[in-house]
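J.: How does the following fold in three dimensions:
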Amino acid sequence: MSHGDGGYGGDYDGHDTGRTRGTAPGGHLTRTRLPEGDEDPYGPPRRGPGRTAKPSRNLITVVGVVVLLLAAIAFVNRGGQDDGGSSDADSGGTNAEAQPTAPTGTRPVTGENGTTGIASGFAKTQQGAQSAAANYAVALGSADMLNREQRHAIVPQVFTPTAAAPLQTRLDKAYSTNALEKIGLDANGKAPDGMTYISRTAPLGTKVSKYASTAATVEVWCTGVFGTAGEGSKNPVTNDWFTMTLKLRWTDNDWKAESFSQKSGPAPVNSDNTASTADEIAKAVEQYGGFTYAR
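T.: Sure, this is the predicted structure:
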């Protein structure tokens, strides 16, 4: 997942890709860069219980999408250990105020994996760790994680070699055929004909809670849309707000995750926007590509 940093956009080849800049709440400068090409490098994410105005929809989401994700995270974090990184007091990583997303002169990332489309080559800095965490949060929350073949390509790209193998086994158990059937998907994570399963995460911000030269713990505040779009769907698409925490390790000249966990919120008050039709939601996911995120 970072399902990345709110206002962080990454340009990885030095070209101007149409960056937009603005002022985020609190007066912080933000910037967003569009990825090159029209292909969507990230699938949609899936997260905790969706927040909606109607209790009935919220209940459906809890019973469906959330149950599967929470089960996966439980498997992932079983027996997890602290990364041993130094505290922010040692590294200056804990500030009462969020760090603005301002130009540093350091390229945030050098490339991306051709198979998964996940960014790689992050700088060995706090900024680089935050960029990695945001992009990994998006990947971990994508619909691709529900497909065994795609998941087996994503996990080695996101996690250290030591963590990837045992994690694959636990995720295969968490995303079992039986678990997928409970949210209306087949063994390959696909929705029935005429429906579209949607899971996409959008990171809003990152915070370094621990940092050392070779280890970091980064929290990624995210929102996202999750569910199945289509007539008669028992798991309608809803939105959610959550925070994903990733423990990272500097491995093979890049930041890789050792573990991740998730908790609900912080969440704003729901607006009174009229919900779009299932067809509109499905088309939006198909027509609007995802971002690569960078601090």
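J.: Please count neighbours and contacts with C-alpha atoms only from this point.
T.: OK.
J.: if I pick Pro192, what's in contact with it?
T.: The contact partners of Pro192, by C-alpha atoms under 8 Å, 6 or more residues apart in numbering, come to 184-186.
J.: I have a second one here; can you model it like the first so I can compare?
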Amino acid sequence: MSHDDDHPDYADYADYPVPGPRPGTRTRFAEGDSDARYDGPRRGGRVSPSRATVTVVGVVVLLIAAIAFANRSGNTGDDGENAAQPGPNAQPTSPTGDAPVRTAADGIPAGFPRSAEGAQSAAANYAVALGGDQMFTSEGRHRLIDALYVPDLAAKTKSGMDEAYSPEFLANLGLDAEGEPPSGMTFISRTVPVGTTVKEYEDTTATVAVWYTGLIGLAGPESDVPVRTTWHTWTFELRWSDGDWKITADSQKRGPAPVPGDVPAATDEQIEKAVEQFGGFTYAR
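T.: Take a look at the predicted model:
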């Protein structure tokens, strides 16, 4: 996050509506192709047995041909040398062939490969750590900064973060000056990466953007700050330092955010139990 501005994650918290039901959708069909639900069932001519037989045989022949073609395509004998190269389109997460990460102290992943995929893994996991509830206490925040940022920037980063997580900012989230929630309530802050992309990569530096959704708010009786979802893109500038990727700078912007679905909002108790029962992930590209 940019350390010269207010915390970009939650400063505009009130702008995010609680997901709720949406009106039903009516489909407009092309002229002459009306929906049978409104115009009544269509009447078609009777198909003769001979025509039906020919149709079935044709379908079976096409299916056999498709299977044969697929089997032939899957055995090229070139050991993947002619496989399609990654393009600009979205690609699913897949193993790199190396052990992507190992867990270090305090549950913070470390030991990422020195590769573009390793940089993506690092950025995704750093977003999870920095978007968690540890960032809202001074002790937890400083521990994360020491672990994830380059050493020569850690002190400056701590100072900037402490200013961003001011008592006024914490109060807007229902927390006290120490980052603690009121008695009987649970503060929830969780980041869930949706995807990553490499903007720039060299041997010792990388710029990686992480598109993510998040949960933020207070769960508990009579909460004035209900748990809501957010959507942001978090961009990390990384440098290879002391055998791992470390953050040199980061910034965020809102979105892209999809249209809220039709799922009714859960109660505070349901959200609180879900967060307690479902742990997070270690991400590997």
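J.: still on that earlier bit, ranking the contacts of Pro192 of structure 1 by neighbours, who comes first?
T.: The most crowded member of those, judged by other C-alpha atoms under 10 Å, is Gly184 (21 neighbours).
J.: Enumerate every residue touching that residue.
T.: Contacts of Gly184 of structure 1 (C-alpha under 8 Å, 6+ apart): 191-192, 234-235.
J.: same thing but at 10 Å, please
T.: Contact partners of Gly184 of structure 1, counting by C-alpha atoms under 10 Å, 6 or more residues apart in numbering, are 64-65, 178, 190-192, 197, 227-228, 233-235.
J.: Please apply the same query to Leu130 of structure 2.
T.: Contacts of Leu130 of structure 2 (C-alpha under 10 Å, 6+ apart): 1, 136, 140-141, 144-145, 148, 189-191.
J.: please redo it, this time with the cut-off set to 8 Å
T.: Contacts of Leu130 of structure 2 (C-alpha under 8 Å, 6+ apart): Leu144.
J.: quick one: what's aligned to it in structure 1?
T.: Aligning on TM-score structural alignment places Leu130 of structure 2 opposite Leu140 in structure 1.
J.: If you drop the residues flanking it in sequence, what lies closest to Gly184 of structure 2?
T.: Of all residues not flanking Gly184 of structure 2 in the chain, Gly220 sits nearest, at 6.6 Å (C-alpha to C-alpha, 6 or more residues apart in numbering).
J.: which stretches of structure 1 form strands?
T.: In structure 1, the strands defined using DSSP state E lie at 20-24, 28-32, 111-112, 119-120, 196-211, 215-229, 238-251, 254-264.
J.: These: which one's closest to Ile281 of structure 1?
T.: strand 215-229 (6.8 Å; C-alpha to C-alpha).
J.: which bit of structure 2 covers the closest one?
T.: Going by TM-score structural alignment: strand 215-229 of structure 1 matches residues 205-219.
J.: Break down the stretch 51-200 of structure 1 into its helices, ranges please.
T.: 55-61, 67-77, 88-91, 126-140, 148-158, 161-174, 177-182 (DSSP state H, counting those that start in this stretch).
J.: Tabulate those helices (TSV), appending distance to Asp279 of structure 1.
T.: Formatted as TSV, those follow (distance: least, C-alpha to C-alpha, whole Å):
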stretch	distance to Asp279 of structure 1
helix 55-61	18
helix 67-77	24
helix 88-91	46
helix 126-140	23
helix 148-158	25
helix 161-174	30
helix 177-182	22
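J.: Go through those helices and name the closest to Gly290 of structure 1.
T.: Of all the helices of the stretch 51-200 of structure 1, helix 126-140 sits nearest to Gly290 of structure 1, with 9.2 Å by C-alpha to C-alpha.
J.: now the closest one, how far from the chain's geometric center?
T.: 8 Å (C-alpha atoms, centre = their mean, to the nearest Å).
J.: Relative to structure 2, what is the average displacement of that helix?
T.: Helix 126-140 of structure 1: mean distance to aligned residues in structure 2 after superposition is 0.3 Å, counting by mean C-alpha distance after the TM-score superposition for structure 1.
J.: tell me the angle of that helix relative to helix 148-158?
T.: With axes from the mean of the first three to the mean of the last three C-alpha atoms, to 10 degrees applied, the angle from helix 126-140 of structure 1 to helix 148-158 works out at 170 degrees.
J.: Spit out the contact partners of Arg249 of structure 1.
T.: 83, 160, 214-216, 255-258.
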